[in-house]
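Participant: With the sequence up front, the predicted model follows.
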Amino acid sequence: MSGRARLTLAAWAATLMGAGALLPLVKPATWIFTAAFVLALVSGVGTLARRAPLARPLTVLAQLLVTVLVLTAIFAREQAVLWFLPGPQVFTHAADLFRAGAEDVGRYAIPAPDTEGIRLMLVGGVVGIGLLVDTLAVTFRRAAPAGLPLLALYSVAAGLSGGGAGWLWFLLAASGYLLLLLAEGRDRLSAWGRVFGGAQRSGRSGSAVATGGSAFAPARTGRRIGAV
């Protein structure tokens, strides 16, 4: 697996792990599978666009277009042209769903029922955050700032739950972010080429040979720092 593909997979996983804190808010939590599917499609389109290669803004635009088409097919199929092309009726229906979802959030106690409006808000929000994470971490190769939208995703869940988001969900979200940083670090490290260690004990003084153990020393150090 290439470094860019590994980074794409890490961005997808980090977003879903950050969205884990939203799971206790709605029952049943089957919306997470829809979000994972849509986000996988968006990530796949990004992968193809980057291989083309398209300019970075065009890559983001292609991903955004696919997001709109897929969400239209899922939530507004009857209002769309050919079941997936958005028109004025699609945007009107989406606005109505968002309005109904906001009312349902204020009406129901946690866990709220999985109404269509709440489902659209959850899936659309997670996919939007995932697109932003993919853009920062993969398209622009800036994984560290991608932690901000992930933090926003967790903070929304913690706020809606009244601060009752469990520490396990926090650890899951934090692990996803560290996974993303590790994938980026590994990708950057691989771009350095072969890593050479010091001279072997049996070799001549001052000679430099490639050693298998020292080649992975930076990666091991990074994992230890991330664990702490």
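Facilitator: That came through fine. Numbers count the residues shown, from 1 in each chain.

Participant: When you work out contacts or count neighbours from here on, use the C-alpha atoms and nothing else.
Facilitator: Fine.

Participant: Strands of this structure, start to end?
Facilitator: Remark: strands assigned in the chain by DSSP state E are 26-27, 112-113.

Participant: May I see those strands arranged in a markdown table, with distance to S43 and mean neighbour count as well?
Facilitator: Formatted as a markdown table, the strands of the chain follow (distance: least, CA to CA, whole Å; neighbours: other CA atoms under 10 Å):
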| stretch | distance to S43 | mean neighbour count |
| --- | --- | --- |
| strand 26-27 | 25 | 18 |
| strand 112-113 | 29 | 17 |
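
Participant: Of all the ones you listed, which one comes closest to W167?
Facilitator: Nearest to W167, of all the strands of the chain, is strand 26-27, at 18.3 Å by CA to CA.

Participant: so what does that closest one touch, helix or strand wise?
Facilitator: When contacts are defined as 3 or more CA pairs under 8 Å, 6 or more residues apart in numbering; DSSP states H and E, strand 26-27 packs onto strand 112-113.

Participant: what does the strand it packs on rub up against?
Facilitator: Residues outside strand 112-113 that contact it (CA atoms under 8 Å, 6 or more residues apart in numbering) are L25, V26, K27, P28, D104, V105.

Participant: got a list of what the third one touches?
Facilitator: Neighbouring residues of K27 by CA under 8 Å, 6+ apart: P111, A112, P113, D114.

Participant: remind me, longest helix of this structure?
Facilitator: In the chain, with assignment by DSSP state H, the single longest helix is helix 167-190.

Participant: circling back to that earlier point, which one of the strands of the chain lies nearest to L182?
Facilitator: L182 lies closest to strand 26-27 among the strands of the chain, at 31.4 Å (CA to CA).

Participant: buried set for stretch 98-113?
Facilitator: The neighbour-count check on stretch 98-113 (16 or more other CA atoms under 10 Å) flags F98, A100, G101, D104, V105, A112, P113 as buried.

Participant: let's bring in a second model and compare:
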Amino acid sequence: MSGSVRLAICAALATVAAACALLPLVDPASWLLQTVLLLAIQSATGVAVRRVPLARPLTVVAQAVVTLLLLTLVFAHDQALGGVLPSPQALHEFALLLRDGADDVGQYAIPAPLTDGIRLMLVGGVMAIGLVVDALAVTYRSAAPAGLPLLALYSVAAGLSDDGSDWLWFLLAAAGYLLLLLAEGRDRLSQWGRVFSGGAPHPSGMPPSGLAGAGGSPALAPVRTGRRIGVLALGIALAVPAVLPSLDGGLLDRQGGAGGAG
């Protein structure tokens, strides 16, 4: 598997992991399975287009066009040309669904029912985030900034959700982002060639060559170190908030516990 394909898979997985934070907001969660399928097609389109190759902006445009066709097929196929090509009627149907979805969000309590409008907002929003993440991490080979759209997706879900499993969704989102960073690091490391090890003498008594072979463990050491650092960072991020005192008094108390009218 090439580094570009591995990055594309990790970008899609990171998007799905962050989107899992939206699960407590809507019932049922069948929209996520649909989103995973559409994200897979979107990611595969990027992999295919990058093999041509096209200019980077054209790659993003091609993925955006495919994304629009997929959303048209799923949500407005009756109004589309040939069931897939967007028409003015199909775009009008999108506008109606988005308006209905906004009304449903304001009307229903969490978890809200999965209406067509809410489903379009969820699937379309995650697809848009997935496109941005794939463009940054894979097309432009910059995985670190791809954490910003993932953070935005998680933050919206975490801000609306009030269940007791927030730590689980944070763990999934953070693990997906770290997986993407590790995939990019591995891809960059593979472009350097063989890694100088400078280790102990060879078992046969020959002096070490200083280069790790294709199957040697020294070449994998940076990747293993990155995994350990990632696991340690996740553990700290989960443990520190649990042991720190909560800020629930004085001006920070939003429950009305403090006296006074202001």
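Facilitator: It's in. Nothing here was measured: the structure is a model prediction, and the numbers come from that model.

Participant: one step back: with the buried residues of stretch 98-113 of the first structure in mind, which one is nearest to L179 of the first structure?
Facilitator: The closest of those, once distances to L179 of the first structure are taken by CA to CA, is A112, at 30.8 Å.

Participant: gap between the residue of the first structure most remote from its centre and G198 of the first structure?
Facilitator: The C-alpha centroid of the first structure is most remote from R204, which lies 49.1 Å away (CA atoms, centre = their mean). Going from R204 of the first structure to G198 of the first structure by CA to CA, to the nearest Å gives 11 Å.

Participant: Please look at G117 of the second structure and G101 and confirm they touch.
Facilitator: Yes: G117 of the second structure lies in contact with G101 (CA atoms under 8 Å); the separation is 3.7 Å.

Participant: I'd say A143 of the second structure and P149 touch.
Facilitator: No: using CA under 8 Å, A143 of the second structure makes no contact with P149, being 11.2 Å away.

Participant: so what's in contact with these two at the same time?
Facilitator: V133.

Participant: These two: which is more packed in?
Facilitator: A143 (25 against 20; other CA atoms under 10 Å).

Participant: OK, contacts around that one?
Facilitator: The neighbours of A143 of the second structure, taking CA under 8 Å, 6+ apart as the test, are V133, L136, A137, L180, L181, E184.

Participant: Pull out the buried residues from the residues you listed.
Facilitator: For the contacts of A143 of the second structure, buried by 16+ other CA under 10 Å: V133, L136, A137, L180, L181, E184.

Participant: Which residues are in contact with the third one?
Facilitator: With contacts defined as CA under 8 Å, 6+ apart, A137 of the second structure is in contact with L7, A8, A11, A143, A144, P145, A146, L180, E184.

Participant: let's see it at 10 Å
Facilitator: Shown in contact with A137 of the second structure (CA atoms under 10 Å, 6 or more residues apart in numbering): 4, 7-8, 10-11, 143-147, 180-181, 183-184.

Participant: In helices only, show me these.
Facilitator: Using DSSP H, the members of the contacts of A137 of the second structure that fall within helices are S4, L7, A8, C10, A11, G147, L180, L181, A183, E184.

Participant: just checking, the last one touches I9?
Facilitator: No: using CA atoms under 10 Å as the test, E184 of the second structure is too far from I9 to be in contact (11.4 Å).

Participant: Can you pull the residues that touch both of those two?
Facilitator: Here E184 of the second structure and I9 have G3, V138 as joint contacts, going by CA under 10 Å, 6+ apart.

Participant: May I see the buried ones among the contacts of A143 of the second structure organised as a markdown table, with distance to V126 of the second structure added?
Facilitator: As requested, these are exported to a markdown table (distance: CA to CA, whole Å):
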| residue | distance to V126 of the second structure |
| --- | --- |
| V133 | 10 |
| L136 | 15 |
| A137 | 16 |
| L180 | 17 |
| L181 | 20 |
| E184 | 22 |
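
Participant: on average, how far is stretch 65-73 of the second structure from the matching bit in the first structure?
Facilitator: Once fitted to the first structure, stretch 65-73 of the second structure is off its aligned match by 0.5 Å on average (mean CA distance after the TM-score superposition for the first structure).

Participant: hang on, the earlier thing: quick one: buried residues of the longest helix of the first structure?
Facilitator: In terms of neighbour count (16+ other CA under 10 Å), helix 167-190 of the first structure has its buried residues at 169-170, 172-187, 189.

Participant: can you pull the contacts of the nearest residue to A10 of the first structure once chain neighbours are set aside?
Facilitator: Nearest residue to A10 of the first structure, sequence neighbours excluded (CA to CA, 6 or more residues apart in numbering): L180, at 5.1 Å. The contact partners of L180 of the first structure, by CA under 10 Å, 6+ apart, come to 6-15, 133, 137-138, 143-144, 146-147, 174, 186.

Participant: Repeat that for Q79 of the second structure.
Facilitator: Q79 of the second structure makes contact with T72, L73, L85, P86, S87, P88, Q89, A90, L91, H92, E93, according to CA under 10 Å, 6+ apart.

Participant: rerun that using 8 Å as the cut-off
Facilitator: Counted by CA under 8 Å, 6+ apart, Q79 of the second structure has contacts P86, S87, Q89, A90, E93.
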